[in-house]
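Asks: Sequence and predicted model, in that order:
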Amino acid sequence: MHRLFAALPVPDLIAERVLGLSEDLPGARWRQRDHLHITLHFYGEVHHDTAEEIANRLEAIRCEPLELELSGVGWFGRKAPHNLHALIAENPALTALAKDCRKIARTLGLKLEDRPFKPHITLAYCKDTPLDMVRHWSETFQTLRSNPFLADTFHLYESFTSKHRQSQYVPQADYALEGGS
């Protein structure tokens, strides 16, 4: 089985910027540099043949390079935060790319998540982190912005979990963003 997702890598300059948002929050497990990405679609656990089919279909996606920007911070888990993240400003081309990645999952009969696409970079996973502390963190960094940065490639990543329950995200295929649909 392969645990797969399609995502954009985060450039070093942006990674440095968002890694600086970590604070001492109880229950927050801050992500390391090699975990930073912008998920386009999570495919989940799939068999080898399905993994190959996903990789082949991703190759057919056509999209111009994307100009993206950081636009504040947020969290998932309204009253019980479980994910702190940096937000990516709305971008119709990015949304269309994510939709194309999702369409592959639907075509292959894979289970789809119910929540809408919200582009972000996960910064920390939380467990029992007090809501008031998360609100304070969010208020502190809500003004986070960046100059536009270029995304000209995306990857099909495989997620591995080590015996120490540490995850590793390894690109299995690269896809250039170089042409419109």
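Replies: Looks like it arrived, so ask away. Residues are numbered from 1 along each chain as shown.

Asks: going forward, measure contacts and count neighbours with C-alpha atoms only.
Replies: Will do.

Asks: so residue 127 touches residue 76, yeah?
Replies: No. Contact between residue 127 and residue 76 fails when scored by C-alpha atoms under 8 Å: they sit 11.9 Å apart.

Asks: who touches both of these two?
Replies: Taking C-alpha atoms under 8 Å, 6 or more residues apart in numbering as the criterion, residue 127 and residue 76 both touch residue 82.

Asks: how near is the residue lying farthest from the centre of the chain to residue 49?
Replies: Most distant residue from the mean C-alpha position of the chain: residue 132, 25.1 Å away (C-alpha atoms, centre = their mean). Distance, residue 132 to residue 49, by C-alpha to C-alpha, to the nearest Å: 46 Å.

Asks: buried ones in the lengthiest helix in the chain?
Replies: Determined from DSSP state H, the single longest helix within the chain is helix 92-107. Going by neighbour count (16 or more other C-alpha atoms under 10 Å), the buried part of helix 92-107 is 93-94, 97-98, 100-105.

Asks: which helices and strands sit right next to it?
Replies: Helices and strands touching helix 92-107, by 3 or more C-alpha pairs under 8 Å, 6 or more residues apart in numbering; DSSP states H and E, are strand 37-46, helix 48-59.

Asks: List of residues touching the first one?
Replies: The list of residues contacting strand 37-46 from outside it, by C-alpha under 8 Å, 6+ apart, reads 1-10, 97-98, 101-102, 105, 110-112, 117, 119-122.

Asks: before we go on, here's another structure to hold up against the first:
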Amino acid sequence: MRFMSNIVVPHIWCVYIQEYDKELVESFSRQAGITSVSHIKDFTRTHFLNITIPYQGMRLFLAITLPKEYAHAISRIPLTPFAGKRVEEENYHINLHFFGEVADEKPIIKTLETISFKAFPLEIKGFSEFPSKQHPRVVFLGVFSPFLLELHKKIVSALHLSEDRPYTPHLTLMRVSKTNTKLAQAFFKTPFHAPFLVSCFSLFKSTLTPQGPRYSVVKHFCAH
């Protein structure tokens, strides 16, 4: 296993990692000789935590981005029935596949370059939620296109991927912590329709920061 040495991790990072990556915070605890997350918080209120962090590779995923005018319009949709963490406009995307930590992206890129597809129409249509309207944890917009489903099948087949759940394309709007049920009932009935033409999908790198995830394009793959 590769390591990065002498990394300085401030308190805000420890809190962020506690919320988003249990394995990392456990690794921090073991290597720093700290036995609990609360001890990490106490220690880092007045100190930086100098530890050796296992090399994690890159967090990669495949997605389709929105036209800028659509992303801007969606960012202005009021989500008043819900409290929680809203996805930032620049992070809007339609999911294709999440790889997680990848040590070497080159084989993935090489395989994706062999996939042939034509530009296709796609519809963003209707508000929905995971796991239920009574207790939503994620609010999203539905995504509909038989051509998108076909592209997903090509990607899964080419990369020999295994997926533990059916593919449900969607556009995440918010991760919800609290809901006004009465207002939410009306919200989910609100019509929304945004068709556009998809000509590319992209491989993204996700970087975790104290302010939230930041996405950057590794490579675009366009219709041909």
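Replies: Right, received. Where do you want to start? Just so you know, these numbers come straight off a predicted model, no measurement behind them.

Asks: now the helices and strands packed on helix 92-107 of structure 1 as CSV including distance to residue 84 of structure 1 and mean neighbour count?
Replies: Output for these, formatted as CSV (distance: least, C-alpha to C-alpha, whole Å; neighbours: other C-alpha atoms under 10 Å):
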stretch, distance to residue 84 of structure 1, mean neighbour count
strand 37-46, 13, 20
helix 48-59, 28, 15
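
Asks: related to what we said a few turns ago, mark which of the contacts of strand 37-46 of structure 1 are buried, thanks.
Replies: 2-10, 97-98, 101-102, 105, 110, 119-122.

Asks: now the helices and strands packed on helix 92-107 of structure 1 in JSON lines, with distance to residue 68 of structure 1?
Replies: Shown next, in JSON lines, are these (distance: least, C-alpha to C-alpha, whole Å):
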{"stretch": "strand 37-46", "distance to residue 68 of structure 1": "11"}
{"stretch": "helix 48-59", "distance to residue 68 of structure 1": "21"}
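
Asks: And the ones you listed: which comes nearest residue 173 of structure 1?
Replies: helix 48-59 (7.0 Å; C-alpha to C-alpha).

Asks: Can you check which part of structure 2 the helix or strand that the closest one is followed by sits on?
Replies: Sequence order places strand 66-68 as the next helix or strand after helix 48-59 of structure 1, per DSSP states H and E. Aligned by TM-score structural alignment, strand 66-68 of structure 1 falls on residues 120-122 of structure 2.

Asks: how big's the offset between the matching stretch and structure 1?
Replies: Mean deviation of stretch 120-122 of structure 2 relative to structure 1 after superposition (mean C-alpha distance after the TM-score superposition for structure 1): 1.2 Å.

Asks: So what does residue 80 of structure 2 match up with in structure 1?
Replies: Counting by TM-score structural alignment, residue 80 of structure 2 lines up with residue 24 in structure 1.

Asks: Which strand or helix spans that match?
Replies: Using DSSP H and E, residue 24 of structure 1 sits within no helix or strand.

Asks: can you check residue 39 of structure 2 too?
Replies: According to DSSP H and E, residue 39 of structure 2 maps onto helix 37-44.

Asks: Provide the aligned range in structure 1 for that helix.
Replies: Under TM-score structural alignment, helix 37-44 of structure 2 corresponds to no residues of structure 1.

Asks: That helix packs against which elements?
Replies: Applying 3+ C-alpha pairs under 8 Å, 6+ apart, we find helix 37-44 of structure 2 packed against helix 11-20, helix 22-32.

Asks: Give the full set of residues in contact with residue 2 of structure 1.
Replies: Listed by C-alpha under 8 Å, 6+ apart, the contact set of residue 2 of structure 1 reads 44-48, 51, 158-159.

Asks: And it? What does it align with in structure 2?
Replies: Alignment note (TM-score structural alignment): residue 2 of structure 1 maps to residue 58 of structure 2.

Asks: Roughly how far does that match sit from residue 100 of structure 2?
Replies: 8 Å.

Asks: What about the spatially closest residue to residue 57 of structure 2 that is not a sequence neighbour, how many residues nearby?
Replies: Leaving aside its sequence neighbours, residue 57 of structure 2 sits nearest to residue 103 (C-alpha to C-alpha, 6 or more residues apart in numbering; 4.4 Å). Number of residues near residue 103 of structure 2 (other C-alpha atoms under 10 Å) recorded here: 12.

Asks: Structure 1: which residue goes with residue 103 of structure 2?
Replies: Aligning on TM-score structural alignment places residue 103 of structure 2 opposite residue 47 in structure 1.
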